[in-house]
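Turn this into a structure:
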Amino acid sequence: MKKAILQVALDLLELKRAVQIAKEAISGGADWIEAGTPLIKSEGMQAIRALREQFPNTVLVADMKIADTGSMEVEMAAKAGANIICILADADDAVIAEAVRSSRLYGTKLMADLINVPDPVSRARALEAIGVDIIAAHVGIDQQMIGKDSLELLKTLQGEIHIPVAVAGGLNAATACDAVHHGADIVIIGGWIVRSADITGSTELIRHSMDSSSLKAPEKKGLDEEIQSLLMQVSTPNISDAMHRKGALPGLVSLCGDVKMAGKAVTVHTIAGDWAKPVEAIEIAECGTVLVINNDACVNVAPWGELATLSCLKKGIAGVVIDGAVRDIDDIRAMKFPLFARAIVPNAGEPKGFGEINAEIQCCGQYIHPGDWIVGDESGVVVIPRERAYEIARRALEVKKTEARIREEIRRGSTLSAVSELIKWEKK
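Got it, this is the predicted structure:
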């Protein structure tokens, strides 16, 4: 198998952090370093100049995402020290041709990014004819969040063009080897490396994956299984951040402490401690789901206790959320079951049968529908609309990775204010 190039994309806002991450990535086996578009927009051509000064012998890619003034933008990046300059593949042919001419003049190469191109194969052939040096099969971050796959895009290009092909978008140690198997000459990795607490170690894993002839990415899970797996890896604060500070169910407390749940909602509406519908819902709920019970925020009478919890535990229900009160908490805590409620009270209600199961309900001020995803941990409970569950789970994992890198930099002696450059980014 051919030796592919590992390009690390520095998609950050802070130049000082980018330089340090680049150093650690190169020590782990990275071949090329990319000044990502966010870094260039944040720091301008100084980002390219600083990286060139720090790494005089490393191939430096400038992800300019050129859409117009091809000659001018190639010239500025080339003079700043870039070896390879990125242009949008869907730019007008006149822009592409002018960028190619400028690239030849300044001794650089041009990489065309296929992001959002409706017919990537035809466009790649046309770009090769115009004189582009490298084609990038790129699925952008927001597209990845809704399930689009860079490897699938890469596969469509196999055997269609005769210039090097790069692949970018959501790749990791499990998929980098597959990228090389499917014809990638250049594997571009961003978040999986630059958001890692161990940049060097993560880069080494990618390098090993790319160089291996035996590694293979694991088979894809079913959608619900994938969503549940992702949500169990992140915290409710990660999810809230991914949803722009939305989705929280305020007032709920984890009554069994350090427990975690993630599952699709089975909704229950009951009234003032009537425990008939909550208990009936256990029979309807499938393994891995979460019961969400609206008790009209009543905290004087409990519609839930130890026997109902034991029934859930035996059936494999992932957890229970109650906008109201719970009793028998000593027995429930011994089970370590994910149970979230507003209060604890010894009073039980009566099984009168008022209410509904699997209808839209309100819980702690949020509307919840059957099938919405519910996640709970010691920080609280959040609801994710079912139609956005995969996207939000992916975004939450990116939040977690970003925090992991920041945490490592703080451990090394920085502070949150310094890492985030708060003064620079305060709203003017």
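
C-alpha from now on. contacts and neighbour counts both.
OK.

Could you point out the helix or strand that follows the top helix by length along the chain?
Using DSSP state H, we find that the single longest helix of the chain is helix 389-411. Proceeding N to C from helix 389-411, the next assigned helix or strand is helix 416-420, under DSSP states H and E.

Can you list the helices and strands that that following helix packs against?
helix 389-411 (3 or more CA pairs under 8 Å, 6 or more residues apart in numbering; DSSP states H and E).

What residues sit buried inside the helix it packs on?
389-403, 405-407, 409 (16 or more other CA atoms under 10 Å).

so what does the helix or strand hosting residue 292 touch, helix or strand wise?
In the assignment (DSSP H and E), residue 292 maps to strand 290-294. For strand 290-294, the elements it packs on are strand 261-269, helix 276-284, strand 319-326, strand 361-363, judged by 3+ CA pairs under 8 Å, 6+ apart.

Same list, these, but as TSV with distance to residue 25 and mean neighbour count please.
Output for these, formatted as TSV (distance: least, CA to CA, whole Å; neighbours: other CA atoms under 10 Å):
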stretch	distance to residue 25	mean neighbour count
strand 261-269	34	26
helix 276-284	51	19
strand 319-326	41	27
strand 361-363	46	22
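
Save the ones you listed as TSV, and put in distance to residue 120 too.
Below are these laid out as TSV (distance: least, CA to CA, whole Å):
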stretch	distance to residue 120
strand 261-269	37
helix 276-284	47
strand 319-326	45
strand 361-363	45
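
Nearest to residue 125, out of those?
strand 261-269 (45.1 Å; CA to CA).

now the very next helix or strand once past the strand holding residue 292 and helix 276-284, what's the angle there?
Under the assignment DSSP H and E, the closest C-terminal helix or strand after strand 290-294 is helix 306-315. Orientation check (axes from the mean of the first three to the mean of the last three CA atoms, to 10 degrees): helix 306-315 against helix 276-284 gives 10 degrees.

Name the residues of helix 306-315 that come out as buried.
306, 308-309, 312-313.

Show me how far it is from its chain's centre.
The chain centre lies 34 Å from the centre of helix 306-315; the measure is CA atoms, centre = their mean, to the nearest Å.

Next, the structure of the following sequence, for comparison with the previous one:
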Amino acid sequence: MTELPQRGAVWREDIRRRFLAVDTSNVADVLDTLGLPDQGLAPQFAPYPATTGQLAGFAYTIRGQMTPFPLGGDAEKMKACQGVSPGEVTVWSGDGEGICYFGELIAIGMKEKGCVGALVDGGIRDIRWIGEQAFPVYARYRTPVQSIGRWKVNASQVPVLMRGATSRYVEIKPGDFILADDDGAIVIPAERIEEVLAEAERLTAVEVNIRRDLSRGLSLADALAKYGHV
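Modelled structure (predicted):
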């Protein structure tokens, strides 16, 4: 894996705030033009609660697998969560079905460390209470069934695979950027973050102008003639 230059906290937060001002749809269009058409995640990924708002941050990956073990906790899960840094989104992957990967208390702990949300290729619970924490979570499903005794974390900060929209899986590496909103979730490779963001901002500005002109009475045909396809 190619080593990327280390960026400071100010740069990371600026990037994150700017991504919060663009839509996943524009990002997806930009990725298409760059020859990266399979970065969207499966349509089952949804916000929990539905009012959670956008999710934007740098990927901190956590991987697990179905592993029967005695009740009493998952030390590896706790250890993995301790490594999260400000501006990061925890990305949970694995083979669990019908169980939750985390709930309210882990969300609180991650938020205390500056984590800005979670993307879960599995289930979550305690949704009402997570919502009260203003901690954005996008997951494939919700379930009351805990992971303890069933599913165990076995790695963190490694490349992981998440279910995709146009491909079976999308690879997510530590440091990639995660953006999710009402349209779904998408992954921007770390080495393309600034390039994708700048073009998504340009498209967003064009759309703002189109909506303004339409509200002033310009026809859609004339708007498309003026601005082109977006």
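
Aligned counterpart of residue 350 of the first structure in the second structure, please.
Superposed on the second structure with TM-score structural alignment, residue 350 of the first structure falls opposite residue 148.

what about that match, how many residues close to it?
Neighbour count for residue 148 of the second structure, taken as other CA atoms under 10 Å: 19.

measure the residue nearest to residue 76 of the first structure when sequence neighbours are not counted to residue 79 of the first structure for me?
Nearest residue to residue 76 of the first structure in three dimensions, chain neighbours excluded: residue 45, at 7.6 Å (CA to CA, 6 or more residues apart in numbering). Distance of residue 45 of the first structure to residue 79 of the first structure, computed by CA to CA, to the nearest Å: 9 Å.

same question, residue 402 of the first structure
Residue 402 of the first structure is 32 Å from residue 79 of the first structure, by CA to CA.

residues in contact with residue 296 of the first structure?
270-272, 323-324 (CA atoms under 8 Å, 6 or more residues apart in numbering).

JSON lines for those, including distance to residue 207 of the first structure?
Formatted as JSON lines, these follow (distance: CA to CA, whole Å):
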{"residue": "270", "distance to residue 207 of the first structure": "56"}
{"residue": "271", "distance to residue 207 of the first structure": "59"}
{"residue": "272", "distance to residue 207 of the first structure": "60"}
{"residue": "323", "distance to residue 207 of the first structure": "50"}
{"residue": "324", "distance to residue 207 of the first structure": "52"}
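
residue contacts, the counterpart of residue 119 of the second structure in the first structure?
Matched across to the first structure, residue 119 of the second structure falls on residue 321, judged by TM-score structural alignment. Taking CA under 8 Å, 6+ apart, we find residue 321 of the first structure in contact with 290-293, 339-341.

try residue 76 of the second structure
152-155.

Any of these buried? List them.
Neighbour-count burial (16+ other CA under 10 Å) applied to the contacts of residue 76 of the second structure gives 152-153, 155.

so the most centrally placed residue in the second structure is in which element?
Central residue of the second structure (CA atoms, centre = their mean): residue 178, 3.6 Å from the mean position. Under the criterion of DSSP H and E, residue 178 of the second structure resides in strand 177-181.

Tell me roughly how far that strand lies from the first structure on average.
In the superposition with the first structure, the average deviation recorded for strand 177-181 of the second structure is 1.5 Å (mean CA distance after the TM-score superposition for the first structure).

what does that strand correspond to over in the first structure?
Using TM-score structural alignment, strand 177-181 of the second structure corresponds to residues 373-377 of the first structure.

Just the buried residues of that stretch, please?
Buried, per 16+ other CA under 10 Å, within stretch 373-377 of the first structure: 373-377.

so which of the contacts of residue 321 of the first structure is the most crowded?
Ranked by neighbours (other CA under 10 Å), the contacts of residue 321 of the first structure are led by residue 290, which has 32 neighbours.

Show me what that residue aligns to in the second structure.
So, by TM-score structural alignment, residue 290 of the first structure is matched to residue 89.

Quick one: residues contacting the aligned partner of residue 109 of the second structure in the first structure.
In the first structure, the residue paired with residue 109 of the second structure is residue 311, using TM-score structural alignment. Shown in contact with residue 311 of the first structure (CA under 8 Å, 6+ apart): residue 282.

Pretty sure the residue nearest to residue 76 of the first structure sits against residue 77.
Yes. The pair residue 45 of the first structure / residue 77 is scored as a contact, 6.8 Å apart, by CA atoms under 8 Å.

So the two - more neighbours on which side?
residue 77 (26 against 20).

In the second structure, which residues correspond to the helix or strand hosting that one?
According to DSSP H and E, residue 77 of the first structure maps onto helix 70-80. Under TM-score structural alignment, there is no match for helix 70-80 of the first structure anywhere in the second structure.

tell me how far that helix is from the chain's mean position?
Distance of helix 70-80 of the first structure from its chain centroid, counting by CA atoms, centre = their mean, is 32 Å.

Which elements pack onto that helix?
Against helix 70-80 of the first structure (3+ CA pairs under 8 Å, 6+ apart) you get helix 45-54, strand 59-66, strand 84-88, helix 93-106.

make it 10 Å
Under the contact definition 3 or more CA pairs under 10 Å, 6 or more residues apart in numbering; DSSP states H and E, helix 70-80 of the first structure sits against helix 45-54, strand 59-66, strand 84-88, helix 93-106, strand 109-113.

For those, please prepare a markdown table with the additional fields distance to residue 363 of the first structure.
Listed next are those as a markdown table, based on distance: least, CA to CA, whole Å:
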| stretch | distance to residue 363 of the first structure |
| --- | --- |
| helix 45-54 | 48 |
| strand 59-66 | 45 |
| strand 84-88 | 46 |
| helix 93-106 | 54 |
| strand 109-113 | 45 |
